[in-house]
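Colleague: Mind folding the following:
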Amino acid sequence: MAFNAPSRPLSRRHVLAWSALAASGLARGPAAAQTAWPSQPIKLVVPFAAGGGGDALGRLLADGLRPVFNQPIVVENKPGASTIIASEYVARAAPDGHTILLNNQALLLNAFLNDTLPYKPLDDFAPVAEMVKAQLWMGVSTARTDATTVAELIAHMKRDPQMRFYASASKGSLGHLMGFNLAETAGLSLEHVLYKGATPAATDLGAGQIPMAILDLAGIKPMVDAGKVRLIAVSGAARSKAMPQVPTFGESGYPGFTTYSWAGLFMPAKTPPQVVKRVADETMKVLAQPSVVEKLFAMGYDPGTLTEARFAELGRNDSAQLGALIKRSGLK
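Modeller: Sure thing, here's the model as predicted:
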């Protein structure tokens, strides 16, 4: 779950500006700095459709923050255009602390996938907090292959051209990029099949329409439970506690696949730093509640741990690593 910049590579000037903004809040909001906050309902803008995983995260957080801030927290769903619609809305919102964006790595990756973004990701947003993080899982269709390891899958792909297809949640998603990286590492040419969301991708994987997909656990687990998908590898430096029997890519002979997906909170860039800090601090308290941890785990997520400057650093690191991958892949 980020992160935006023009549609060009991230310059050193942008990186430094974002870091400074997150760490010290050089740009200050106007009247909000002198008045009590919050003084009105807070909008939590979610760039995903109602009823999906992103929407569920937003509503879970809103329920936790509402009694703390003593103001209504309204979840506004603004799906479309790979999260650009919602991101632009928040970028243009008044920096008074009453508009928050919940987004994922798409906020950063869109900078490399679009030549004309209507906002500057590293200039127009203040990173607040990492809300959740999740490892990504490689699953294979049990109807298409008997492979139980990455090595076996690669061997099957090499001898059968009909196996050289894979899916992810969307174009430019982390799963899409990991698939490209796997193909590059294994010396294969794999074709990415475009889907709009993890659920339809997982459904077709379970039906045998595609042989392999890289998705988060929330999206792929129903097909695993139904016996239609077999998990053979997971991203990250260590195995997941959710399914410890599944080895990491590193254990499978493919080191370097340690990136995880995440979702986090952002506010307009000139939001007063004391407001950004308050939202970050209270978000961490909500994420530490046992009932919230349990709900997140059931959704396939671990609670986030990073706020402000450290969250900004995560974004910069992901931007550098994944941005380079996007450029190598030729994605647009």
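Colleague: CA atoms for contacts and neighbours, from now on please.
Modeller: Noted.
Colleague: And the strands in the stretch 151-300 of the chain, which stretches?
Modeller: Ranges of strands in the stretch 151-300 of the chain, per DSSP state E, counting those that start in this stretch, are 165-167, 191-193, 212-216, 229-234, 261-268.
Colleague: I'd like to know how many residues surround residue 196.
Modeller: Number of residues near residue 196 (other CA atoms under 10 Å) recorded here: 12.
Colleague: can you tell me which residues contact it?
Modeller: In this structure, residue 196 makes contact with 169-170, judged by CA atoms under 8 Å, 6 or more residues apart in numbering.
Colleague: What's the separation between it and residue 132?
Modeller: 21 Å (CA to CA, to the nearest Å).
Colleague: Ok, residue 142 next?
Modeller: Taken as CA to CA, the spacing of residue 142 relative to residue 132 amounts to 30 Å.
Colleague: same check, this time on residue 109
Modeller: Separation of residue 109 from residue 132 (CA to CA): 18 Å.
Colleague: you'd agree residue 40 is up against residue 70?
Modeller: No - applying CA atoms under 8 Å, one finds residue 40 not in contact with residue 70, separated by 9.6 Å.
Colleague: could the strands of the stretch 151-300 of the chain go into TSV alongside mean neighbour count?
Modeller: What follows is the strands of the stretch 151-300 of the chain, written out as TSV (neighbours: other CA atoms under 10 Å):
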stretch	mean neighbour count
strand 165-167	23
strand 191-193	17
strand 212-216	30
strand 229-234	26
strand 261-268	26
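Colleague: Which one of those lies nearest to residue 101?
Modeller: Proximity to residue 101, assessed across these by CA to CA, is greatest for strand 261-268 (5.0 Å).
Colleague: what's that closest one packed up against?
Modeller: Taking 3 or more CA pairs under 8 Å, 6 or more residues apart in numbering; DSSP states H and E as contact, the helices and strands that strand 261-268 lies on are helix 84-91, strand 99-104, strand 125-134.
Colleague: how about these, which one is nearest residue 282?
Modeller: Set against residue 282 and scored by CA to CA, the helices and strands packed on strand 261-268 come closest in strand 125-134, at 9.9 Å.
Colleague: The stretch 1-150 of the chain: strands as residue ranges?
Modeller: Counting by DSSP E, counting those that start in this stretch, the stretch 1-150 of the chain has strands at residues 42-46, 73-77, 99-104, 125-134, 136-141.
Colleague: contacting residues around the longest one?
Modeller: In this structure, residues lying in contact with strand 125-134 by CA under 8 Å, 6+ apart are 1, 3-4, 18, 21-22, 91, 216-217, 260-271, 276-277, 279-280, 283-284, 287, 300-309, 311-312.
Colleague: same deal with the third one?
Modeller: By CA under 8 Å, 6+ apart, the surrounding residues in contact with strand 99-104 are 1-2, 42-47, 58, 83, 86-87, 90, 93, 261-268.
Colleague: Now the second one, please; I'll put the structures next to each other:
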Amino acid sequence: MKIYKFSIAIAMLCAPIIAQASTYPNKQVNIVVPFTPGGVTDAMTRGLADKLQEKLGEPVLVVNKPGAGTVIATNYVARSKPDGYTLLMAASALSIAPHLYKSTVTYNPEKDFSPITLVAAVPHLLVIDSRISAKTVSEFITYLEKNPNQATYASSGNGTSNHLEGELFASLSDIEMTHVPYKGSVPGLTSLASGDVSMMFVDVAAAKPFLDSGKVRALAVTTAKRSKQMPALPTVSESGLPKFDAMPWLGIVAAAGTPKEVVEKLTEALKEISVDPAITAQFSSMGLDPVFNSPEEFSTFIRDENNKWAGVINKANIVVE
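Modeller: You can find the predicted model right below:
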């Protein structure tokens, strides 16, 4: 009898969740962006929100919660009600921040979220000072081996994705390199163009003016596959470092425990949006590659990213507090 009563109690508790899932959405959906308004992620999310609103039939608004290297927004969504009405436009930092900001991160990237789908890849380029004669990654590694004083790379700050990409490059090429952090990509690129450093990993949009000027040269893209933005450019992995794979990304997650029916509805809507010509054109203009995968694939991807960057950060002993 006690077991029977307990089962009824559980059923009564679950009933509202099941009912809400079956009618989802019936009110406003918020997508939390961990960056300030006006940036690429914010603009991309607003375009996506407009399309998602058309699919869901309810308002979809963007809420900006910047700060602490995306930690404020990510902690917020991890603690939100798991009903699909509070989503996070997660960035690569989801799997990086826990290993950098250990005193402020309260979420576990693998346990505290229900992955929906990847949304965009943010291809980074390996760019070098154009006065260096190397035309390929292999030639550049040989150059650094012969000129160890030139083994320097710029980043847009400690703990950023291009900092970690530099550490991954140094580890895989077995070259001791000096990291020179700047306050943003443009100052780093300016320093590279002036010959103060030898290389930098940076997004296509930021690099383009410097590439057009001829002051820096792109050798490869960081992603496992060639980028739609620069399809003629080889990947780092096919150009001398076969284990190199670094894809800055953006994707949508909800709080862990979000009903399966809600996750499926969001996934299906975003799958259709990912091939919408207006969205693909917008992404291309921002230097982004549209990406779509299933919640299961995204979950595996987050786990792999977590393990990879934990290894890089721990090996390089990088701490940002």
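Colleague: before we move on, back to that, please dump the strands of the stretch 151-300 of structure 1 into TSV; it should also carry distance to residue 185 of structure 1 for every row.
Modeller: Compiled in TSV, those are given as follows (distance: least, CA to CA, whole Å):
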stretch	distance to residue 185 of structure 1
strand 165-167	15
strand 191-193	15
strand 212-216	16
strand 229-234	15
strand 261-268	21
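Colleague: Next, count neighbours for the equivalent of residue 56 of structure 1 over in structure 2.
Modeller: Superposed on structure 2 with TM-score structural alignment, residue 56 of structure 1 falls opposite residue 43. Residues lying near residue 43 of structure 2 (other CA under 10 Å) number 16.
Colleague: Need the nearest residue in space to residue 43 of structure 2, chain neighbours excluded.
Modeller: residue 37 (7.7 Å; CA to CA, 6 or more residues apart in numbering).
Colleague: hmm, back to that, quick one: which of the strands of the stretch 1-150 of structure 1 is nearest residue 185 of structure 1?
Modeller: Taking CA to CA, strand 136-141 is the member of the strands of the stretch 1-150 of structure 1 nearest to residue 185 of structure 1, at 15.5 Å.
Colleague: which residue in structure 1 lines up with residue 89 of structure 2?
Modeller: Aligned partner of residue 89 of structure 2 by TM-score structural alignment: residue 102.
Colleague: no, scratch that, I was asking about residue 64 of structure 2
Modeller: So, by TM-score structural alignment, residue 64 of structure 2 is matched to residue 77.
Colleague: How about residue 271 of structure 2?
Modeller: Residue mapping for residue 271 of structure 2 onto structure 1 gives residue 284, with TM-score structural alignment as the criterion.
Colleague: Of the contacts of strand 125-134 of structure 1, which belong to helices?
Modeller: Among those, the members falling in helices (DSSP state H) are 18, 21-22, 91, 217, 276-277, 279-280, 283-284, 287, 308-309, 311-312.
Colleague: Looking at the residues you listed, which is nearest residue 322 of structure 1?
Modeller: Closest to residue 322 of structure 1, out of all of those and judged by CA to CA, is residue 312, at 15.2 Å.
Colleague: For the closest one, which residues are in contact?
Modeller: Contacts of residue 312 of structure 1 (CA under 8 Å, 6+ apart): 18-19, 22, 127.
Colleague: who wins for most neighbours among those?
Modeller: Tallying neighbours with other CA under 10 Å puts residue 127 at the head of the contacts of residue 312 of structure 1, with 32 neighbours.
Colleague: Leaving out the residues flanking it, which one is nearest to that one?
Modeller: That would be residue 266: by CA to CA, 6+ apart, it lies 4.7 Å from residue 127 of structure 1.
Colleague: And the one you found, what's its match in structure 2?
Modeller: By TM-score structural alignment, residue 266 of structure 1 lines up with residue 253.
Colleague: Residue 252 of structure 1 now?
Modeller: In structure 2, residue 252 of structure 1 lands on residue 239 (TM-score structural alignment).
Colleague: For its match, give its distance to residue 142 of structure 2.
Modeller: Taking CA to CA, one finds residue 239 of structure 2 at 13 Å from residue 142 of structure 2.
Colleague: These two: who's more crowded?
Modeller: residue 239 (17 against 13).
Colleague: Pull the contacting residues for the more buried one.
Modeller: Contacts for residue 239 of structure 2 (CA under 8 Å, 6+ apart) come out as 136-138, 220.
Colleague: ChimeraX command to pick out the buried ones of those residues?
Modeller: In ChimeraX, this line selects whichever of those come out buried by 16 or more other CA atoms under 10 Å:
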select :136,137,138,220
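Colleague: Identify the farthest-apart pair in the contacts of residue 239 of structure 2.
Modeller: Longest span within those, CA to CA: 138 and 220, 10.8 Å.
Colleague: Give the burial count for residue 310 of structure 1, as a bare number.
Modeller: By other CA under 10 Å, neighbour count at residue 310 of structure 1 equals 18.
Colleague: Tell me which residue of structure 2 matches up with it.
Modeller: Checking TM-score structural alignment: residue 310 of structure 1 goes with residue 297.
Colleague: Distance check, its match against residue 115 of structure 2.
Modeller: Computed as CA to CA, the residue 297 of structure 2 to residue 115 of structure 2 distance reads 9 Å.
Colleague: Check residue 44 of structure 2 too.
Modeller: 19 Å.
Colleague: Also residue 282 of structure 2?
Modeller: Distance from residue 282 of structure 2 to residue 115 of structure 2, by CA to CA: 24 Å.
Colleague: can you check residue 87 of structure 2 too?
Modeller: From residue 87 of structure 2 over to residue 115 of structure 2 (counting by CA to CA), the distance is 10 Å.
Colleague: do residue 23 of structure 2 as well
Modeller: From residue 23 of structure 2 over to residue 115 of structure 2 (counting by CA to CA), the distance is 20 Å.
Colleague: How about residue 173 of structure 2?
Modeller: The gap separating residue 173 of structure 2 from residue 115 of structure 2 is 33 Å, by CA to CA.
Colleague: got it, and residue 84 of structure 2?
Modeller: 11 Å.
Colleague: Give me the common contacts of these two.
Modeller: Counting by CA under 8 Å, 6+ apart, the common neighbours of residue 84 of structure 2 and residue 115 are residue 254.
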